[in-house]
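In: after the sequence you'll find the predicted model.
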Amino acid sequence: MGASHSSSSKSSRVLTFNSSASWKIHFEEAKSTGKLMVIDFSATWCGPCRFMEPVINEFAEKYTDVEFVKIDVDELSDVAQEFGVQGMPTFLLIKRGTEVDKVVGAKKEELQKKIEAHRKN
């Protein structure tokens, strides 16, 4: 397979929200689709979050039927609070607006297993 290696032009499939208002609109719209949404709650100062960043980008490329969202807990603390996020990173798996699963910490394999389990049904 001839994959191109120009990483600069490659945009991430992970959506980042910088305002609670735009997030709420998106979240409401996402409820109507049966698509699995993985929300990555992270912080710039969090080492394990930085470790998971390339992992999430890799998963977003691999699981094109899953939507990946990144939320900075310092920027959108109200959203993090709403979902009861306490540790970083926290990955919430959401379907039709409801939390179906959760992974706390930089656990790549566990997150991958849960994504694979929930994206199918």
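Out: It's in.

In: from now on I want contacts and neighbour counts done on CA atoms only, so please keep to that.
Out: Noted.

In: and Met37, what does it touch?
Out: 66-69, 92-95 (CA atoms under 8 Å, 6 or more residues apart in numbering).

In: same thing but 6 Å
Out: 66-68, 93-94 (CA atoms under 6 Å, 6 or more residues apart in numbering).

In: ok, of those, which one's closest to Arg119?
Out: Val66 (6.8 Å; CA to CA).

In: against that first model, consider the following:
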Amino acid sequence: MGKVVERREEAEGKKRGDRVIVIHSASELEKRLEEASRTSRLAILFFSKARPCRFVSPLYASLAVKYPKVVFLKVHIEEGPNAESMALDRGIRKFPTFLFYKSGEEVDKVVGVDAFELERKVPLHSRKQTQARRDQVIVIHSASELEKRLQEASRTSRLAILFFSKARPRRYISLYASLAEKYPKVVFLKVDIEQGPNAEGMAVDRRISKFPTFLIYKSGKEVDKVVGVDAIELDRKIPLHLRKQARRKQAKSLSEYEF
């Protein structure tokens, strides 16, 4: 009976457009957690039993809608041995239990029907995840600091991206931060134009009048740019230039062994 109820709940959830992913096997769970880790997304794993969880399940579904960048997973214990095994492997004996994962590691949990604590922790960990990404973007405050960063990137043969930002459109800032995490070997720099004359001067020196503008540097020289809110183009050009850089390094390395 439990399985029938859970399957019905899952089907109804799909009709409503729920973002909660119901897990049926350990391999599926590992796959989902790996995907979340690879895309730098917070993942929450909800171990559910029909009776004690009937009040918190709707809240969990609503949080999944409220935080679309978080991966919401759910295991129905009544499904059988596979579900029970997944719970035992994680030392779970009380239901509901909510496990929080970052980069594939469990970082927090909520045990029991504690709606307040669950609602508090989801945005808390979501903000921490966003902040961690933003910390990988270096905010530039002066022309001398910019030159220093570009020289460092050149000296270490790293690609550098320079992002000139204005308050609007802000939606590009989170994308830039996520790219910084996706490509850790690239130096991601950012200049906020609203900072004042120094920032404006850096933009004028590079003949930038539209925002956002992204300049791509190799060996201290500007080699490409993306102007405007074009997420696809920016995400396309970074790996393109990384491949070109890798080919040049390889060619240089081979030439050193020619006789």
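Out: Nice, thanks for sending it over. Given the structure is predicted, the values throughout are model-derived calculations rather than measurements.

In: tell me which entries of the contacts of Met37 of structure 1 lie within strands.
Out: 66-68, 93-94 (DSSP state E).

In: all strands in structure 1, in order from the N-terminus.
Out: Under DSSP E, structure 1 gives strands at 15-16, 36-42, 66-72, 90-95, 98-104.

In: quick one: the second one to strand 90-95, angle?
Out: Note on geometry: by axes from the mean of the first three to the mean of the last three CA atoms, to 10 degrees, strand 36-42 of structure 1 and strand 90-95 are set 160 degrees apart in direction.

In: Provide the aligned range in structure 2 for strand 36-42 of structure 1.
Out: Alignment of strand 36-42 of structure 1 against structure 2: residues 159-165, by TM-score structural alignment.

In: same question, the shortest one
Out: Taken onto structure 2 by TM-score structural alignment, strand 15-16 of structure 1 occupies residues 138-139 there.

In: go on, the last one?
Out: Following TM-score structural alignment, the partner segment of strand 98-104 of structure 1 in structure 2 covers residues 221-227.

In: so what does Glu119 of structure 2 match up with in structure 1?
Out: Aligned partner of Glu119 of structure 2 by TM-score structural alignment: none.

In: mind checking how far the residue lying closest to Arg119 of structure 1 once chain neighbours are set aside is from Ser7 of structure 1?
Out: Closest residue in space to Arg119 of structure 1, ignoring its immediate chain neighbours: Leu36 at 5.6 Å, by CA to CA, 6 or more residues apart in numbering. The spacing between Leu36 of structure 1 and Ser7 of structure 1, counted by CA to CA, to the nearest Å, is 27 Å.

In: neighbour-wise, which of those two wins?
Out: Here Leu36 of structure 1 and Ser7 are set side by side on neighbour count (other CA atoms under 10 Å), and the busier one is Leu36, at 24 against 7.

In: surely Leu36 of structure 1 touches Phe68?
Out: No - at 8.7 Å, Leu36 of structure 1 does not count as touching Phe68 under the criterion of CA atoms under 6 Å.

In: show me what contacts the spatially closest residue to Val110 of structure 2 that is not a sequence neighbour?
Out: Closest residue in space to Val110 of structure 2, ignoring its immediate chain neighbours: Phe98 at 5.0 Å, by CA to CA, 6+ apart. Residues in contact with Phe98 of structure 2 (CA under 6 Å, 6+ apart) are 45-46, 109-110.

In: need those residues in CSV (columns: secondary structure and distance to Glu12 of structure 2).
Out: Below are those laid out as CSV (DSSP: H, G, I helix; E, B strand; the rest coil; distance: CA to CA, whole Å):
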residue, secondary structure, distance to Glu12 of structure 2
Leu45, strand, 20
Phe46, strand, 18
Lys109, strand, 27
Val110, strand, 26
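
In: that older thread, could you dump the ones in strands among the contacts of Met37 of structure 1 into a markdown table and include neighbour count and distance to Lys120 of structure 1?
Out: Shown next, in a markdown table, are these (neighbours: other CA atoms under 10 Å; distance: CA to CA, whole Å):
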| residue | neighbour count | distance to Lys120 of structure 1 |
| --- | --- | --- |
| Val66 | 20 | 10 |
| Glu67 | 19 | 13 |
| Phe68 | 24 | 16 |
| Leu93 | 25 | 13 |
| Ile94 | 22 | 13 |
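
In: right, I'll leave it there.
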